[in-house]
Structures are given as C-alpha cells and as structure tokens.
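Peer 1: A predicted structure for the sequence below; I have some questions about it.
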Amino acid sequence: MHRRSSFCLLATALILNALGVWAAPHAPAAPAGMLAGIDVSHWQGGTIDWSKVAASGVSFAIAKASEGTSVVDPTYAENVAGASAAGIRIGAYHFAQPSTKVGEAAAEADHFVKIARNAAGDVLPALDIEHMNGLTTSQLQTWVAEWLSRVNARLGVRPMIYTSPGFWRGAMGDTSWFADHGYTVLWVAHWGVRSPTVPANDWGGHGWTYWQWTDCWHVQGISGCVDGDRYNGTDLVGGEIARLSVSVPGGGAVSGPRISCGAGATRCRRLADPGTSFSLTATPDEGGSFVGWSGRCGSAGTAATCTVTTTGRVRARATFGFPLTISKLGTGDGTISASPPGLSCGTTCEAVYPYGSSVTLTASPDSASGFGTWGRGCAGSVPTCTVGVGAPMGVSASFDAAVSLEEAGRGTRFGWGTARDPRAIGGSYLFDSRTGSSVSFAFTGGKVTWYTIDAPQMGKARVSIDGISHETFNGYAATVHVGVAHVFGHLGPGSHTITITALGSKSSSAIGTRVVVDAIRDAGVLRRSPKPRAGTWSRVSASGAGGGSHVVNSVPGATASLTFTGTGASWTTVLGPSMGRAQEWVDGSLVRTVDLSSPLRTYGAVRTISSLSDRTHVLRIVVTGRPGAHGTGTSVAVDGWMIR
C-alpha cells in the first residue's frame, strides 16, 4: 500500500470520475451489513486524531508494522496506541519484498512477528503482496506460502492476504491453493467499483472478508487521503484474532493443539483463527479423576474430551479432583458429615472433591457411643477437622462403644443348622457336627424322648439332663433310620433341661460327625421341629482371639444372635481362608451378606450395623455354608459383640 505520486492519483481520479465509478472522498463509511475501516502507515504523516476517527464511524484500522527483513514503520507503535485508546480495533500488515534468497520469506515473517502486536481481538495479521521483484509466478507462490506458514507456526494464526484482482491473476497465476489450504481470509484491493472482483475462483468459495474500496477517503482526524476499507459483516469477531484460554487449578493436565496445561502451569493460552475447532483432552494425575468442564466446554460435562470453537475470546476450565476416603474405627459408631456436601458416612465412604477444596468434616457419635480421635489426614479429639484436597486422602474417625460383650454374653443366643427332609417327623430337623456344639430343650415330667436319625454320616453325641451327663450315643448306621428314639425316665416331677452335645467324633465306618434332633416328646406331647431353649457353637482356642478363644460353626443355617437396645451393634469375627460367607439380619430383615474369607488369618475383624432407631433390636448372624472369594472353607466365627 505504497502511496503513488500526486500526478498518478489525479489522473486516476479524473478517469474514474469520467467513467462515473469514482468513489467520492466523502462517500458513506460503509453500506448496510458492513463495517468501515482504514489502513494507515507513515504515508499519512503527522499525528492522527484517533478519537475523531472513531467518531466518524471507523470500526477498525490496519496499520503497517514492517517491511522486508528490517524496516519498521515509524508510526506503527503510535497508531496502535491511539487506535486502541479510541476503541478502534487494530491490526498489522507486513509489506512484502520477496526475493530468491534462501530463507528470505522466513526472515521477513520473523521480523513481522517481532514488530507487530498481534494480540487477541486484533484484526488478523496481513501479508501485503504487491511486487514480484523479479520472481517467477511459481517462485512467488512458494515465497508467499513460506511466509504465511512461518507466521502461522509462530503465532498459531493464519494471516490474511492483501492483493488486488489484477496482481493475483497476473503475478500469482490466480491460484486457489491458499484458499484451499486454510488461508480463507482475503483482503482485496479493488477501487472505484460497487462490488469487488474476487480472484482465485471467489477465493475458493469463501469470498472477500476485507475490501479496500478506495485509496483516497477523507476521514475526520486525518489530514489528506487515507485508504478506506470495509469488513464484510457487522461483527468483527469473524475477522479478528481469537484466543483460547484454558485454566487447570491442579490435579491434572489439559492437552490440545498448542495447549499444554498442568504440572504447575495452571493457565495457558493460544491465539487462533476465528471459527477454528480444537479438541481438548483432560488427563487426571495418578490417583485422581476428572470432575468436569466449565466455560465454553461446559456442555461436554464429565467427558474427557471437549471440542471448542474459537470465536473471540474463549475460556475453558478443567476441574480435577481426588478421593477423600473416610474410615470408621473403634468399637463405637457414628456418622461423619462434610462441608461442602458429598460425604455422609455410615461405615467407610468415599467422595471425589475438586483439587484445592477445603473440606470440613464433622464426627457425630450415636447415642450409645462417644467420639474418640481422628487419624491419618486429621488429628486430635475435637469433633471437627478441616482438610485440603490436593492428592488422594484418607481420614479415619474412631468411635468408642458404650458396651462390649463376650461372644456368649448377655442377650446372645446360638442355634444349630436346619435341614428340610420329608422323612423327618416334622419335615425338618436340627443338626450340627462340630465338637462342643450343643442344643438344649426344656421339658416337664419324669420322662423325655429324643428322636434322632441314624445314618452313615452320623457321629457321636453326649446327652446331659439338668447338667448331669447320662449317656453317649453313636448315630452311625449303614442305612438311614428315621424316628430313632432315645428315652430317658425316672427323672422326677417338675421342670428339666435336656442338652445334646455333638462330640465331633465318629465310628470308623461313619462318613461324618453329624448329630440330629428330629423331635422331642415330654408330658405326652410330641414336639416336631422343636425350638431349643439354648444352644452353643463349637469353641476354638486361639491366641489371637479375644480372651484366647472364639466360637465357630460351619453348618448351613446355624445362627448366632444378639438382642440389644441401641442404635447399632457390631460383632467381632475372624477372617481367613477357612472362613466363608455369613448373612446379617436385623429385626427379621436381611441387611447384607458378608465375605469373611481372606488369604491371611486375621483376628479382631469388626462388622458393624449402624443408624438404627434407638430401641430394642435383634442382630442375627446366619451361616450360609458357602465359601468366600479367598478360600474354600465355610466357617463363621464370633469373637465378641459391641452395643452402641
């Protein structure tokens, strides 16, 4: 956009005026649907009054920044400052001096990038190509492509091209290669016409974006002529440098073209072409998780990838988080709540909080417990604790139980397993097989009859009446005999108790040690499937157990129960490869099935039922007879109870 001589300008004006197509110096700034602008350089001379320029309706200005490899327009910095202060969008152009010298295009591009501001919201950078300087069309095409590519690589923005229809057709061979390869913004110079001619097949179908419609427009605030330009639209956002800003407070990283946020870089930016789409990918740090997008990527939600289109200034934020895990310890019970919300713990719970969150935890013991201490990420005995989330974090809260019972303490009850069998007197019978397991029945009168089953899998049992051992019985038989009666008489009147204890032994021919109670007869009444008065499980000595021993059973249907008053209860058990699965029932409803198997034997494992209403309840443990995930055994052990 070098200025021509006054003679040339006058001659051109006379010719165009005679043809009736000269755009008068005081023509309207821009028709409807367009915005008015100017391009300036040192040719304007003197100081421009940019406030008057803005008042005249000028929306944008494109200022010459550089030429060749070393020339800097002396008015560029002043023009940028003045236009920006007046609220006029500013852009920069480079006047090309192409040559065949190797690296010349890159050197000119670098010079332009060094001098021009090229900030977000500025008019797109421009290459002003007006001279061939002795290059062939092919050489000039290559030179222009190298300059554009270099600026794009440096800025992340594709410059627009300033040219006239005649020059592009003659010097550049009317090539559409540039428009077809992403350089879609054309600044066309075509004076004295009502609509510009657009070269390169209507610039690859994109048309013109900026149009220099005259080289002599009179604008308030500028002495003499100035180039007049128009933008094809009413919002410059389509012709200005866009910017994508990504923020990552911490806990992960976001990557994309020319974007690499994270690892200490909490904010990163890049310039971009208007209307360009980018794919951003969120990757959490080890142990963390991606919480979600906000800003322009908000619609992507919690998806790891977001596609964002850069128009104007675009902001996206990626939030990562880490799990905060709360574990309850001790013999008591209570809840742990959190602010901000997310956690409300009964036993062990976990929630993901955004990186940098400050979370206040509050421990609330139930009516039968007291708060002990915090552990791991918290400390002290004050019921509240505040933690900062910057990595996976665990916090433990200890509650102390109000009452602790031995496994056979007050309110406990143990029962044998039940098997359905149509051959049994009542259609089902009680049975057990482990050493020391017993079942007791109350009766009245001087005689009682115990009905059992003799079979190959039956073992030996001892019968006691009122605590006095009477006789040992062997239930083995080569074939099944149902309704086998053992009568005990001459006991005297009144109330008595008969206790049948499995000895866990058998004859050499037997294939099991099972002992069966099919029915009880006393006072002339036959009690089918009788309900025992009391029972015990087999007791096993173990140095790791509480008190040096615990009780155990492996018979399906065997039960251990605790009647208590409170808001929760725990039972202490044993884990190991010989342990199986057990059901936990409360007040007749199944709560859950627990797996007690473990590769290693562990004593003192606590299973807790909490958050009950403060009244009387019955906790019942039922042996399922099924192995767990870490062993082949089916045993269930009880080593104590705790009431809260």
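Peer 2: Arrived safely, thanks for sending.

Peer 1: going by C-alpha atoms from here, please, whenever you check contacts or count neighbours.
Peer 2: Fine.

Peer 1: any idea which helix is longest in this structure?
Peer 2: helix 137-155 (DSSP state H).

Peer 1: what does the helix or strand that comes right after it rub up against?
Peer 2: Scanning forward in sequence from helix 137-155 by DSSP states H and E, the next helix or strand is strand 160-163. The contact list for strand 160-163, computed with C-alpha atoms under 8 Å, 6 or more residues apart in numbering, reads 124-130, 183-189.

Peer 1: also this one, for the comparison:
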Amino acid sequence: MGATGVGARRPTAGVERMRIAVARVTVFAAILIALPAPPAAAGTRVPGIDVSMWQGDVDWAAVASTTTRFAIMRATRGHDYVDPRYAEYLAEASANGIVVGAYHRAKVSLAAGDPIAEANHFVDVAQIDAGDVLPVLDIEEHGGLTVTQLKQWVRTWLARVFTRTGVRAMIYASPHFWRTYLGDTTWFADNGYPLWIAHWGVASPTVPAGNWGGRGWTFWQWTSTGSVSGISTNVDRDRFNGSNLLRGKIASLTVTPAAGGMITGARIACSGAAFTCSRLANPDTVHTLAATPDPGASFLRWTGSCAGGGSSPTCDVTALGNKTVSAIFTYPVHVEMQGSGAGTVSSAPAGMNCGTTCTASFPVGSTVDLAAAADSASAFMGWGGACAGTSPGCQVTVSGSIDIVATFDPVVSVEQDGAGTTFGWGRVVAPYAIGGSYRWERRAGATATYAFSGGTVTLFTVSGPGMGRGRISIDGTTVDTFDGYARAVGTRLTHRFTQLGAGPHSLTVQVLGTKRPAATGTRVAVDALRWGGLTRV
C-alpha cells in the first residue's frame, strides 16, 4: 500500500520503534520536507484524530483545546488483544468533551468462528453507546484469504456486531486494499455500511466501490503524520464528511412505556411491563413503529418524535441524535342511565355528557371526575358499578374499561289511574315540558286525581291554541277554574293553593269540554305538581 500513498496502522511494537528511530534521524531535515496539506474544503468537514497505544501519554484537555472534535480509538485486535490505553483514552477524552469512537483491527484467518469471535471480543470491550462515532472494522490484512473468503469474513464480522448492537459498523480501508483484496465490491455500500477511507497526501481521496455506491466517504484519514497539541507523537488526522458530526454518530431511539398497549418495531417491543424499550441505530435510518392497544383499549395518538404521526397506528421515525417516542392509549368509561327520572352525567376532562353520549374514552392512568345532575323534576338516587354512594360526584382512575350506573328517579309519578281518575289521559313528549312530557285529555268529564301532602300545592298546566277550560278541586271542593287557551304553546302556567292545612290531600283536574271561540280544541293538559319543595311530573 506504500506505493499508493496509503500506509497501514502500526501493527507491532518493533515496527513502531523503527519508525521512531527513523523520525529521530530525519528530524533535522524536516524543513526540507513538505508537510501534507490539509484536505480541500476543510471548513465544511469536522476535524478529528484516531489513536492507539502508540500515542503514549495524551493530554486530552490540550487536545480538546484544538479544533479536534472526535477521536476514534483502537479497542481491540484479533479475538483476545485489548489496547492497553483504550480504557484510559476513552474515559479522559469523554471527560474533556471529545466525541469518542472505537475500532477493531482485524486479524483475519480461516479458523472456524474467527470473525464472530473477533466481533464478540470487540463489542465486549468497546462499550459502544449512543453519541459515539460509529464503530469501525479496520481491515488492512487479508490473511491469505481469497477475495470471496475475505468478503464473507467481513460480512460475518459486521453482521455479528449488528446483531449485538443494532448498528451497522463503518469499514476502514484504503482504496488499494479494497480493490485488490475485496474485489472492489459494492455490496457493503449497498447494504448501509459507511466508509472510512484511508488515503494520505492527496487533496481528495479516491473512493472505491463506485464512489462507495454513490454515497461517498463518511470519514477520511488524510494523514498519518499529523500534529495535535497534547500528543507528542505523530497522529493520524481525520475529517468527517459534513459540518454536523451528528450524522457520523450512533443514534438512539427510546420508547417510553405506555400503559394500555405495546409499541413494537425492529429491536423494539415496549409496553407497560417494559420489555425492550430502547435501541441504537445508524444516523438517518428510518424505523417503523407500530402501536397495538391491549384488549379493550384503543390507540389515541403518538407523542414525542412521532407526534406528527397523529392517530395513525404506525409511525416512521428517522434516527438522528437521541429520539424519544411514546403513545397514548385509552379505555372506555361507560355510564348507564337507570331509573324513570332524568338528568345528566358530565366529565372533567370533557368527553362525556350523558343524555347524548354515555361512553367516552380517556387516557390510561388519567383521573376522571364525573358529576351527576338531576333535572328539575327528578332526583339523583346514586351510583353503581365503579362508582358508589349518593353524592353527585365520583372520581375514577382509568386503568381498564370502566362501567358505571347513574340512577335518576322522579320524586313522584303523576298517576293516570289513581282514585278519581277517569278516561285514559294521553302523554305528549315535549322538550318544553317540565319533565319532558305532559298528560292531556279533551273529553268532558274526564278527571285526573293526584295525592299530595302539606299546606301548599302548585299545579302546572300547559297553554296553547288547542286548549280549553278545566276545573281544579282539592279534597272534593272546587278551588279554581281555568282557561288554557293561548295563541302559542306555553308551559309553567301555575295554579297555586295555600293554607290547606297539614296532612294528606288530593287534587283533581276535570275537563269541562268547553272552550272560547278562538280555541281549536278542548284539551286540558297537566304538566307537573309541586309540594314540599319538590316538583313531580
């Protein structure tokens, strides 16, 4: 690779000592040697370095004071070697705000299970995490393998790292090595593996595999003889191909468990019981999540990075940086209205207004306050089901489907067949009536009698164009006659009687069968009675 201007990483301590010796001999001639020029368009590329034990003691605070934004470190080689400086470099560089990454120097062989063993060794040591530079396979030796064998070795190593981390690792290689020993294959580019190209002393790197499948390079090692404050030796210098290093770092996708359902996707299966709720991912990769409600529950909407997905049960989220997603599931709260009276049940938060809608869904875990309100002719008798007692208020916490009963009864019914009642009084359902309906009869002599108690009673009748005359008796004595005619229908025409004395009484309404000339009928209509502070319909 020397003829191409691309050197190998430092393979052995002996070779490194030789390089140091040569460097010492030639130091006085350095002024005669042109230093490698920085790559073109450096202003649009993020600078960094890559290091191994050969850099010795590193002052990472000094490195951080330069333009260096990332450092890729050798973690492992083969299936058992660990770089003795890796843990130290990783901790100190991170502590000084430098973005870190790890690479594995492949030691290729045909031994059974070799690529899997090397991949496992790398993952065990590297401590790969979100926010790091993408992990790297450094492939610089072929180990006597054919092109086909080496391609399979690299595929197996990369697949194993993906299986364990969910990340497609980056490949480090020179143009010469890739073309010569990997047949200039585009398979890795086509399957989402980024390229870290090693090509020194040029203004722009040569990118193999058809410009890496048309995607170009992601990182470029442009010199092996760089100088950076805080490092006393030569150091490899690199560039990220872009101004935002976020696109060269491992992304994370975190799903917050949502009670009432499960969120699933590739490497994600997250519910209230918290299975696998986070994963690592390559930047700019799209991940489809699906929200599945538990039995009896419903999916309401997405939150977090999927909020734009609204109420669709699936969401595509692009991994970049740290993305957090959750969902809201609901359970129904159903109120059954019982009793012969009338009223309403409303909720806070809004959603229920029984009388029109008696089932509403609320987010799992939310608290719902219910309020029962009887109409003017009824009384709230109490709750059943998930609520209890006779207080008009009830609070429930939504953790599943909830069934509630609310009972309303009229204080007393207006009898049609009580003592003194004659003929069959009809019933008209009308929203303007006090209790939602009224009784009527038109035949002369028809009567309706109602029992009450106390010294005061009020009779409510209905007026209108078809109404005629009637008579009111209390305890068998006539106390009033009335004419129900009016040009338009009206209610709450009152007939109030006082000083009747304590105890039980009866009130009788009689149809006289007469009317004024303008009236179109002889009807008499009874709407309600009121005594003892309560209205009866």
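Peer 2: Perfect, I can see it now. Fair warning: this is a prediction, and the values are worked out from it, not measured in the lab.

Peer 1: TM-score of the superposed pair?
Peer 2: With the length set by TM-score structural alignment, normalised by the length of the second structure, the two chains reach a TM-score of 0.74; 433 aligned residues with a C-alpha RMSD of 3.2 Å.

Peer 1: hmm, back to that, who wins on neighbours among the contacts of strand 160-163 of the first structure?
Peer 2: Highest neighbour count within the contacts of strand 160-163 of the first structure: P125, with 32 neighbours (other C-alpha atoms under 10 Å).

Peer 1: quick one: it and W147 of the first structure, what's the gap?
Peer 2: Computed as C-alpha to C-alpha, to the nearest Å, the P125 of the first structure to W147 of the first structure distance reads 12 Å.

Peer 1: go on, G409 of the first structure?
Peer 2: Taking C-alpha to C-alpha, one finds G409 of the first structure at 90 Å from W147 of the first structure.

Peer 1: looking at the two, which one has more neighbours?
Peer 2: W147 (24 against 12).

Peer 1: now which residue in the second structure aligns to that one?
Peer 2: Alignment note: W147 of the first structure maps to W157 in the second structure; criterion TM-score structural alignment.

Peer 1: swap in L35 of the first structure?
Peer 2: By TM-score structural alignment, L35 of the first structure lines up with V46.

Peer 1: equivalent analysis for G312 of the first structure, please.
Peer 2: G312 of the first structure maps onto G321 in the second structure, by TM-score structural alignment.

Peer 1: how about H181 of the first structure?
Peer 2: So, by TM-score structural alignment, H181 of the first structure is matched to N191.

Peer 1: tell me the contacts of its match?
Peer 2: Applying C-alpha under 8 Å, 6+ apart, no residues contact N191 of the second structure.

Peer 1: ok, it to T318 of the second structure distance?
Peer 2: 17 Å.

Peer 1: same thing with T458 of the second structure?
Peer 2: 72 Å.

Peer 1: what do you get for F275 of the second structure?
Peer 2: 22 Å.

Peer 1: more neighbours, these two?
Peer 2: T318 (19 against 12).

Peer 1: show me the contacts for that one.
Peer 2: T318 of the second structure neighbours (C-alpha under 8 Å, 6+ apart): 283-287.

Peer 1: if you set the cut-off to 10 Å instead, what comes out?
Peer 2: 251, 253, 281-288, 305-306 (C-alpha atoms under 10 Å, 6 or more residues apart in numbering).

Peer 1: map S278 of the second structure across to the first structure for me.
Peer 2: In the first structure, S278 of the second structure lands on R269 (TM-score structural alignment).

Peer 1: just give the closest residue to its match, not the sequence neighbours.
Peer 2: S245 (4.4 Å; C-alpha to C-alpha, 6 or more residues apart in numbering).

Peer 1: aligned to the one you found, what sits in the second structure?
Peer 2: Under TM-score structural alignment, S245 of the first structure pairs with T254 in the second structure.

Peer 1: quick one: which helix or strand includes that match?
Peer 2: Going by DSSP H and E, T254 of the second structure is part of strand 251-255.

Peer 1: cool, and A179 of the first structure?
Peer 2: Counting by DSSP H and E, A179 of the first structure is part of helix 177-180.
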